[in-house]
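[1] missing the sequence, but the structure's below:
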């Protein structure tokens, strides 16, 4: 089953209110409204595109070690996946799919990191929960996500909904400003140039891991 097929199946059950979700229809309507407004805003147009230069960053991994973009690129092409947090089931399914595809990426000389605004404690939870062997980096205040053109602030009515559902993003992220990244996936060449970019303001839609393979093969033709 493809990643998107898994996401679609989960979304169907979730929005149908099947156990264990039992989500009221009003909640679904509010989530749809927020997604539709984010799409209509055109925010995704401001994200980095193929040919752009990836902004430098230095972020902490779950153990508190500082990881820089330069150090990651010194090893070869880099896949960067921006995701919302361990509380998001769509994000967890994407991380699992990336983990399953990791051997294909490594055969092409590429490495993989995920970036989330959540605290290192929650990143460690993500690693354990999803059986990941690649690092998750913590992006306080979504500053790196903003540099990639992904950060947005949740509308007040969505903040109210999250609070009613006990989804406390300020606690998850250690940041009082209710922001998230639009899910985004990038392949960056060793020279820092973006070779693949996929951003979707609809968090229930994610590209397949295999979609990046052509860009990785161009980045590492001898490995292909």
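    Ah, there it is. The structure displayed is predicted, hence computed values, not measured ones.
[2] alpha carbons only for contacts and neighbour counts from here, please
    OK.
[3] tell me the contacts of the spatially most central residue of the chain?
    Nearest to the mean C-alpha position of the chain, by Cα atoms, centre = their mean, lies residue 83 at 2.0 Å. Residue 83 makes contacts with 91, 114, 115, 116, 181, 182, 183, 184, as judged by Cα atoms under 8 Å, 6 or more residues apart in numbering.
[4] mind listing the helices for this structure?
    3-15, 25-41, 69-73, 89-107, 120-130, 143-147, 156-164, 169-173, 213-219 (DSSP state H).
[5] how about the third one: buried residues?
    Judged by neighbour count (16 or more other Cα atoms under 10 Å), helix 69-73 contains these buried residues: 69, 72, 73.
[6] any idea which of those is closest to residue 202?
    Within the buried residues of helix 69-73, proximity to residue 202 (Cα to Cα) peaks at residue 69, which comes in at 26.9 Å.
[7] contacting residues for the closest residue to residue 149 other than its chain neighbours?
    With Cα to Cα, 6 or more residues apart in numbering as the criterion, residue 149 has its nearest non-adjacent residue at 4.0 Å, and that residue is residue 47. Contacts for residue 47 (Cα under 8 Å, 6+ apart) come out as 148, 149, 150, 199.
[8] ok, now residue 56?
    68, 69, 70.
[9] tell me, how many residues neighbour residue 222?
    When counting by other Cα atoms under 10 Å, one arrives at 9 neighbours for residue 222.
[10] give me the distance between residue 79 and residue 131.
    In this structure, residue 79 and residue 131 are 18 Å apart, going by Cα to Cα, to the nearest Å.
[11] included below, for side-by-side comparison, is a second structure:
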């Protein structure tokens, strides 16, 4: 398997997936009266750190929306796995599922095999986070190869608030080739 490094400032790819509530969502297109979107890729139901992170994010959802950023979370889990996971989650943002290996590679994510059948029954993406701006470009990228290395959600919110303030004229960083 090969994955290419996703470049800051590129257009976020068009990826549409089903959500737990029965609809379909395009990952990089904001809704809820927001013009930016936070896409959180999580490992799946088997990951207690993912559960904690998503529940923490729910507690900040209103502040993200105040900053003009809505939220979607996505994993490679099946609908049945998401249904079981929802028993542990207290979230109101969309949970998309069925992320394919090709889509993971398009996003430049690290991909892991389960350690055992107790963990899960499919390849899964390690954590990734993308902030898509109002032009559809990736403004912020954070990709990890392990569940314990993720951005602090309060620090991220503070940074996005700074970036979105037009007085700061803050460009997309990391674009030098």
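    Arrived safely. As the structure is a prediction and not an experimental result, all values here were calculated from the model.
[12] rebuild the helices of structure 1 as JSON lines, extending it with distance to residue 54 of structure 1.
    Formatted as JSON lines, the entries for the helices of structure 1 read as follows, by distance: least, Cα to Cα, whole Å:
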{"stretch": "helix 3-15", "distance to residue 54 of structure 1": "26"}
{"stretch": "helix 25-41", "distance to residue 54 of structure 1": "23"}
{"stretch": "helix 69-73", "distance to residue 54 of structure 1": "9"}
{"stretch": "helix 89-107", "distance to residue 54 of structure 1": "19"}
{"stretch": "helix 120-130", "distance to residue 54 of structure 1": "23"}
{"stretch": "helix 143-147", "distance to residue 54 of structure 1": "8"}
{"stretch": "helix 156-164", "distance to residue 54 of structure 1": "30"}
{"stretch": "helix 169-173", "distance to residue 54 of structure 1": "24"}
{"stretch": "helix 213-219", "distance to residue 54 of structure 1": "15"}
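[13] can you tell me which of the ones you listed is nearest to residue 55 of structure 1?
    From the helices of structure 1, taking Cα to Cα, the stretch that ends up closest is helix 143-147, at 6.5 Å.
[14] just give the closest residue to residue 57 of structure 2, not the sequence neighbours.
    The nearest residue in space to residue 57 of structure 2 (Cα to Cα, 6+ apart) is residue 153, at 6.8 Å.
[15] among the contacts of residue 83 of structure 1, which one sits closest to residue 102 of structure 1?
    Using Cα to Cα, residue 114 comes nearest to residue 102 of structure 1 of the contacts of residue 83 of structure 1, at 12.4 Å.
[16] next one: stretch 66-80 of structure 2 to chain centre, how far?
    Taking Cα atoms, centre = their mean, to the nearest Å, the mean C-alpha location of stretch 66-80 of structure 2 is offset from the chain mean by 6 Å.
[17] I meant stretch 63-70 of structure 2, not that one.
    Averaged over its C-alpha atoms, stretch 63-70 of structure 2 has a centre that lies 15 Å from its chain's centre (Cα atoms, centre = their mean).
[18] where in structure 1 does it fall?
    Here stretch 63-70 of structure 2 aligns to structure 1 at residues 104-111, judged by TM-score structural alignment.
[19] just to revisit the earlier point, any idea what the residue nearest to residue 57 of structure 2 aligns with in structure 1?
    Aligned against structure 1 - with TM-score structural alignment as the criterion - residue 153 of structure 2 pairs with residue 209.
[20] I'd like to know how far that match sits from residue 40 of structure 1.
    26 Å.
[21] between these two, which is the more surrounded one?
    Relative neighbour count places residue 209 above the other of residue 209 of structure 1 and residue 40, with 20 against 11, counting by other Cα under 10 Å.
[22] so what's the more buried one up against?
    Residues in contact with residue 209 of structure 1 (Cα under 8 Å, 6+ apart) are 97, 98, 101.
[23] likewise for residue 63 of structure 2?
    Taking Cα under 8 Å, 6+ apart as the test, what residue 63 of structure 2 contacts is residue 157.
[24] all strands for structure 2, in order.
    16-18, 24-26, 36-41, 69-74, 95-96, 111-112, 124-125, 128-132, 138-143 (DSSP state E).
[25] got TSV for the ones you listed, with distance to residue 159 of structure 2 and mean neighbour count too?
    Conversion of the strands of structure 2 to TSV gives the following (distance: least, Cα to Cα, whole Å; neighbours: other Cα atoms under 10 Å):
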stretch	distance to residue 159 of structure 2	mean neighbour count
strand 16-18	27	17
strand 24-26	24	16
strand 36-41	13	25
strand 69-74	12	24
strand 95-96	24	26
strand 111-112	28	17
strand 124-125	25	28
strand 128-132	11	24
strand 138-143	10	20
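[26] got a markdown table for those, with distance to residue 81 of structure 2 too?
    Putting those into a markdown table (distance: least, Cα to Cα, whole Å) gives the following:
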| stretch | distance to residue 81 of structure 2 |
| --- | --- |
| strand 16-18 | 13 |
| strand 24-26 | 17 |
| strand 36-41 | 15 |
| strand 69-74 | 12 |
| strand 95-96 | 12 |
| strand 111-112 | 17 |
| strand 124-125 | 13 |
| strand 128-132 | 19 |
| strand 138-143 | 23 |
